[in-house]
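Visitor: Dropping a prediction and its sequence here:
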Amino acid sequence: MSDDDVDATGSLTRRETIEYGGAVVAGGLLAGCSGSESAPATDDTATGDTSAATGTATETTTEGSSYSVTMSPVGEVTFESPPETVFTRLTHHADMAFALGHGDDVTAMHAPDYYDGLWNQYVERLPGVTLDWAGLYSSWKPSKEKLYELDSDVHLADPAWIAQLDKWDQSDIDEIAENVSPWFGNSLSDIHREPTGEWADDYEYYGLWEQFELVAEAFRERARYEELAAVREELRSTIDADLPAESERPTAVMIAAADIEEIYTYTMNTPGFLTAHTRPLGPRDAFDGNVESNSVVDFEALLDADPDVVLHLGGMEPGTNMAERRVAFEDDPVASEITAVKNGRVYAQGARYQGPILNLFQLEMTAKQLYPDVFGEWPTYEEGPYPEIPEDEQLFDRQRVADAINGEF
C-alpha cells in the first residue's frame, strides 16, 4: 500500500522511512535532562547560561543504515534517510535548514515574505548563495489539515509550543507524528520559557549551536555543521580575545518599534538563543535590570536610562529606512537628549529568532556597533543589504560560509 492510501484518522502509519524510535510523544514520555556545559564550539553562552544539551546521534542496527537523533522535548527519533522536505514554524529552524543546504526544501515558516526579505539582506554578502522563501505557507498558527497537505518529511518545530496553540492538543501532536512525520525542534529555549501540559516535567534547554548540531545530525550534514561551527568558533575567539573589561563597556538597550509611539525593549544578556548575538558581547544594560523584556517604554524612560548605544531590531528589514528612524529620534525634544542619539549610535539590528547564518552576521555587526575602537567601525547604515565590509575588517570569512552552505568545501 502506498503512502497516499493512508487516511487522516491515524489508522495507518503515514511514513515508514521516518519514525519515532523507542520514545513516542504519546503519554508525555520526554527525553532530556540537565547536564554539564558543552565545549565552546557548540555552546553560544558567554556568561550566565549554564544550560547544556545532552541530545545524541547514534547508528541503529535495524534497517541497515538507519540512525537516531535525540533532542528534547520529543526524545529519540529514528530516520531511515535524511529528510528532503521540512516544515518550520520559527526562523531559527528555517535558518538551520538553510545553513545545511536545505533552504529550498522548507515548506512553511512564520511570515515567509517578511523573513525572506530580511534574510536576503544578509545572503547578499554570501557569494553564490541564493534563498527564496517568498510565498510559503505562513505557519505561525498552523492547521493540522495543512500539515497533512504539506506532507513534509520532518516538522522542524517544537511540539511543546505547538500544543499551546488553540485547536491543538496532545492527540493532534501525536497524530501528525504518527501519520505524517516526526516533530524535531526546540523553541522554548528562546528565553527559557516554561513548558506546560504533557511537557512540563522534563524539558531541556539548548544553546543555538547546540541545537543546530542535533539538527545537522538529523539531516546527515555533519560536515557542513563542523565547517560552520569552526567559522563561528574563530569569530568567538576573535571577540573573546579583545572584549573590553566590563567596566569599559557601553550601556545599551535593544528596542523594536513600528513607530515612535510604541517602543518595545528586549534584554540582551539573559539566557536563551534570542540573545546569542548580544550575550557574548556583554553590553551593560542601560535599564540595569529594572525593565523586563517585551516591555513598552516611551522616550522619557529611554532618556532616564540614557544608553550609550541603541540597537534597533528590524532596522535591517527591507521596508525600514534607518535614516528616517534616526531623524524621528533627533527631532523629538526628549529623545534627542539621549546619549546614543546625540553621538549617532542608533544602529540597525536584524532578528532575534536567528539561526546559525544570521548569528554569524549579527555577532560581527553587534561587535562593531558596541566596540568600534576594537573591532572596527560599523558603516552608517540607512537601508539596503548588509553593508560591504572591507575584507581586512571582516570578522569572519564570507566565502567559507558560502562554500559550507553550497557543500563546496
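Guide: Good, I have the coordinates. Residues are numbered from 1 along each chain as shown.

Visitor: rest of the way, CA atoms for contacts and neighbours
Guide: Fine.

Visitor: host element of V310?
Guide: With secondary structure defined by DSSP states H and E, V310 is part of strand 309-313.

Visitor: quick one: that strand to chain centroid distance?
Guide: Averaging C-alpha positions (C-alpha atoms, centre = their mean, to the nearest Å) puts strand 309-313 19 Å from its chain's average.

Visitor: Now the element after it, going C-ward?
Guide: Downstream of strand 309-313, the first helix or strand assigned by DSSP H and E is helix 322-331.

Visitor: which of the residues in the following helix or strand past that following helix are buried?
Guide: Counting by DSSP H and E, the next helix or strand C-terminal to helix 322-331 is helix 339-342. For helix 339-342, the neighbour count (16 or more other C-alpha atoms under 10 Å) marks T339, A340, V341 as buried.

Visitor: Now do the contacts for the first one.
Guide: Contact partners of T339, counting by C-alpha atoms under 8 Å, 6 or more residues apart in numbering, are D306, P307, D308, V309.

Visitor: now do the second one
Guide: The neighbourhood of A340, defined by C-alpha under 8 Å, 6+ apart, consists of D306, P307, D308, V309, V310, V346.

Visitor: Can you tell me the number of residues neighbouring the first one?
Guide: Taking other C-alpha atoms under 10 Å as the neighbour definition, D306 ends up with a count of 22.

Visitor: doesn't V69 make contact with F184?
Guide: No - with contact defined as C-alpha atoms under 8 Å, F184 does not reach V69; the gap is 9.2 Å.

Visitor: which strands and helices sit next to the lengthiest helix in the chain?
Guide: When the chain is parsed with DSSP state H, its longest helix is helix 222-242. Helices and strands touching helix 222-242, by 3 or more C-alpha pairs under 8 Å, 6 or more residues apart in numbering; DSSP states H and E, are helix 208-218, helix 356-370, helix 398-406.

Visitor: Use this one as the comparison:
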Amino acid sequence: MQRRQYLGLGAGALVTALAGCSDTTGESAPSGGSETPDGTEATETGSETQSGQNQSYTVSMPPVGAVEFDDVPETWVANNGSWADMGVALGLEPPKGVWLTERYHTQYYDQIPDVSVDKSEMVSLYQDGVSKELFYELDADVHVIDPNFLMNRFKGWEQADIDEIREQIGPFFGNSIFSTGYSWHEDYPYLSLMEAFEKLSEVFQRQDRYAAFESVHEEFQSNLESVVSEQSDRPSVAILWPAPVDQPDSFSPYLIGDGTSFKQWRDLQVRDALADTNVKDFHADRGAIDYETLLEIDPDVLLLRGNEQKSAAEFENTVLSFMRDHNTASELTAVQNGDVYRGGPLYQGPITNLLLTERAARQVYGADEQLFDRQRVADIVNGND
C-alpha cells in the first residue's frame, strides 16, 4: 500500500540519467504561496480539522516538485549528514539510514549539552553500490534524497526505480545541496542550508523549531561578522582531500563553491587559493594534485578533509608531523607556520555548521570566544525553547 501520495514533478525536474560515477571520496523560499513550475515554493501546509485530525499537507522543493503527506512521517532515511543534522535540530528520531554512516560525524554533538545521536543501528545506503532492496528493508515513510543523485551516480538506477520506491514505500524529498559541482544539477536550483532546513521542517511539521534555529543562525552571523571585520587581510586557503589520509602524497582539490559543504568558508570570507589557477574542482574533474603543484600555489592555510575522526592533537601528531618531515611538503608556508588543519566534513547541517564555523574562525582568524549559545541550541532540540 502506498503510504504517502506523491502529486507530481515540476517541469524538467528529474533529469535524464547520465553515466554514473562511482566516486566514494565522498556535502529562503517562503513558506506557503503558490507552487512554481519547478516546485521552488512550498504550498500551504495543512491545518487541523474540527474533529482534531490533521488534514493532508503539501510541501514542494526542486527537483521533486509537490509532495502531499497524509500525515507526518515517523521514519525516514537521509541522503547524508547534512539532512540528518537537520533532523536532529528538529528533535526527530535519527534516520534509519544515511549515505555513509562513517561520514555522519555524530561526535560533534558532544559539544552541545543533552544532545546525542546513537548511530549504532543506522545503515549505510552505499554498500558497494546502492541496492533497491535495501529501501524495502528500511521501509521508511519518506526518503530525504535527491532522486537525481541516485540516477546519476549509479548505473542501473532509472526513473522507473524511483517511481517504484515512491509508489510502494514512500516519496522522495531532497535536493543535492552539499556541492554545486555536479553537471546533472544544472537544470534545477540549489537551496541554501537554511532554505533546505525550512523545507524539512515543513515535511515534519516542526516549523517552530526551524524559526527558533533561524534566530540562532542570525545572531551567530552577527557575531561572526564582528570577527571577520577585524581582519585586515583574508588568508588564502586550499581545501583538499589527502590520500592516503595520514601520510598524503596527493590531494583531491575542492574549490569553494555555493554548496553547503563550504558555508563556513564563505561566511568567513577567506580567499580560495585554487580559484585563480588551472586546478579543477574534484567533483567536476576527478583529478588530483601533488606537492609540487601545491608549492607553486603556496596557500596560507591548508584544510585537509577526511580527518574528522581525529582530534586536533591527533591530526597534528599524524598528518602535520608527516608533512613537516616530507622534503617538499616542509617547504609549504602553511606547513612551516603550522597552519594545516582539519578541513571539515563534506556534509553539515544547522547544528554542525555552527560548530564547524566557530572552529574555522579559530583556525584562520584566531578567534577564541564562543560565538553561539550552546544551551539555547540544546533547548531547541529538546523542545524546551
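Guide: That came through fine. Since we're looking at a predicted model, the values are computed, not measured.

Visitor: re the thing from before, present the contacts of T339 of structure 1 as JSON lines; the columns should include distance to Y225 of structure 1.
Guide: Formatted as JSON lines, those follow (distance: C-alpha to C-alpha, whole Å):
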{"residue": "D306", "distance to Y225 of structure 1": "41"}
{"residue": "P307", "distance to Y225 of structure 1": "37"}
{"residue": "D308", "distance to Y225 of structure 1": "36"}
{"residue": "V309", "distance to Y225 of structure 1": "33"}
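
Visitor: hmm, which two among the residues you listed are most spread apart?
Guide: Farthest pair in the contacts of T339 of structure 1 (C-alpha to C-alpha) is D306 and V309. Separation: 8.8 Å.

Visitor: tell me the average deviation of the strand holding V310 of structure 1 from structure 2 after fitting.
Guide: With the two structures superposed, strand 309-313 of structure 1 lies on average 1.3 Å from its match in structure 2, counting by mean C-alpha distance after the TM-score superposition for structure 1.

Visitor: start and end residues in structure 2 for that strand, please.
Guide: Per TM-score structural alignment, the counterpart of strand 309-313 of structure 1 in structure 2 is residues 301-305.

Visitor: Need the three-state assignment for L30 of structure 1.
Guide: coil (DSSP: H, G, I helix; E, B strand; the rest coil).

Visitor: which residues sit in contact with it?
Guide: Going by C-alpha under 8 Å, 6+ apart, L30 of structure 1 touches A23, S72, P73, V74, G75, W199, D202, Y203.

Visitor: got the angle between the strand holding V310 of structure 1 and helix 356-370?
Guide: Per axes from the mean of the first three to the mean of the last three C-alpha atoms, to 10 degrees, the angle that strand 309-313 of structure 1 makes with helix 356-370 is 150 degrees.

Visitor: which helices and strands sit right next to strand 309-313 of structure 1?
Guide: Strand 309-313 of structure 1 sits against strand 251-259, helix 339-342, strand 346-348, with contacts defined as 3+ C-alpha pairs under 8 Å, 6+ apart.

Visitor: Let's have the ones you listed in CSV, adding distance to D298 of structure 1.
Guide: Listed next are those as CSV, based on distance: least, C-alpha to C-alpha, whole Å:
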stretch, distance to D298 of structure 1
strand 251-259, 11
helix 339-342, 15
strand 346-348, 16
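
Visitor: I'd guessed S181 of structure 1 sits against L150; true?
Guide: No - shown here, S181 of structure 1 and L150 do not form a contact pair, counting by C-alpha under 8 Å, at 10.8 Å.

Visitor: out of the two, which sits in the busier spot?
Guide: Between S181 of structure 1 and L150, counted using other C-alpha under 10 Å, S181 has the larger neighbour count: 28 against 15.

Visitor: Superpose on structure 2 and give me the mean offset of the longest helix of structure 1.
Guide: For helix 222-242 of structure 1, the mean deviation from structure 2 after alignment is 1.6 Å (mean C-alpha distance after the TM-score superposition for structure 1).

Visitor: Before we go further, L126 of structure 1 is sitting in a helix, right?
Guide: No - with three-state DSSP as the criterion, L126 of structure 1 is located in coil rather than a helix.

Visitor: Quick one: map it onto structure 2.
Guide: Structural alignment (TM-score structural alignment) places L126 of structure 1 against I112 in structure 2.

Visitor: ok, now V341 of structure 1?
Guide: The alignment partner of V341 of structure 1 in structure 2, by TM-score structural alignment, is V335.

Visitor: residues touching the closest residue to the match of L126 of structure 1 other than its chain neighbours, list them.
Guide: Using C-alpha to C-alpha, 6 or more residues apart in numbering and skipping residues adjacent in sequence, the residue nearest I112 of structure 2 is R374, 5.6 Å away. Residues in contact with R374 of structure 2 (C-alpha under 8 Å, 6+ apart) are Q111, I112, P113.

Visitor: what does E68 of structure 2 give?
Guide: Residues near E68 of structure 2 by C-alpha under 8 Å, 6+ apart: R4, Q5, Y6, L7, S56, Y57, T58, V59.

Visitor: T352 of structure 2 too?
Guide: Neighbours of T352 of structure 2 in contact, by C-alpha under 8 Å, 6+ apart: D85, Y108, Y109.

Visitor: cool, now which of those survive the switch to structure 1?
Guide: Contacts conserved in structure 1 for these, using both residues aligned by TM-score structural alignment, their matches' C-alpha atoms under 8 Å: D85, Y108.

Visitor: which one of the contacts of T352 of structure 2 is nearest S124 of structure 2?
Guide: When those are compared for distance to S124 of structure 2 (C-alpha to C-alpha), D85 wins out at 15.7 Å.

Visitor: Which secondary structure element is home to the counterpart of that closest one in structure 1?
Guide: D85 of structure 2 maps onto D95 of structure 1 when the alignment is built from TM-score structural alignment. Under the criterion of DSSP H and E, D95 of structure 1 resides in helix 91-99.

Visitor: Against structure 2, what's the mean shift for that helix, could you check?
Guide: Looks like 1.6 Å for helix 91-99 of structure 1 (mean C-alpha distance after the TM-score superposition for structure 1).

Visitor: Which neighbouring elements make contact with that helix?
Guide: Under the contact criterion of 3+ C-alpha pairs under 8 Å, 6+ apart, helix 91-99 of structure 1 touches strand 106-109, helix 356-370, helix 398-406.
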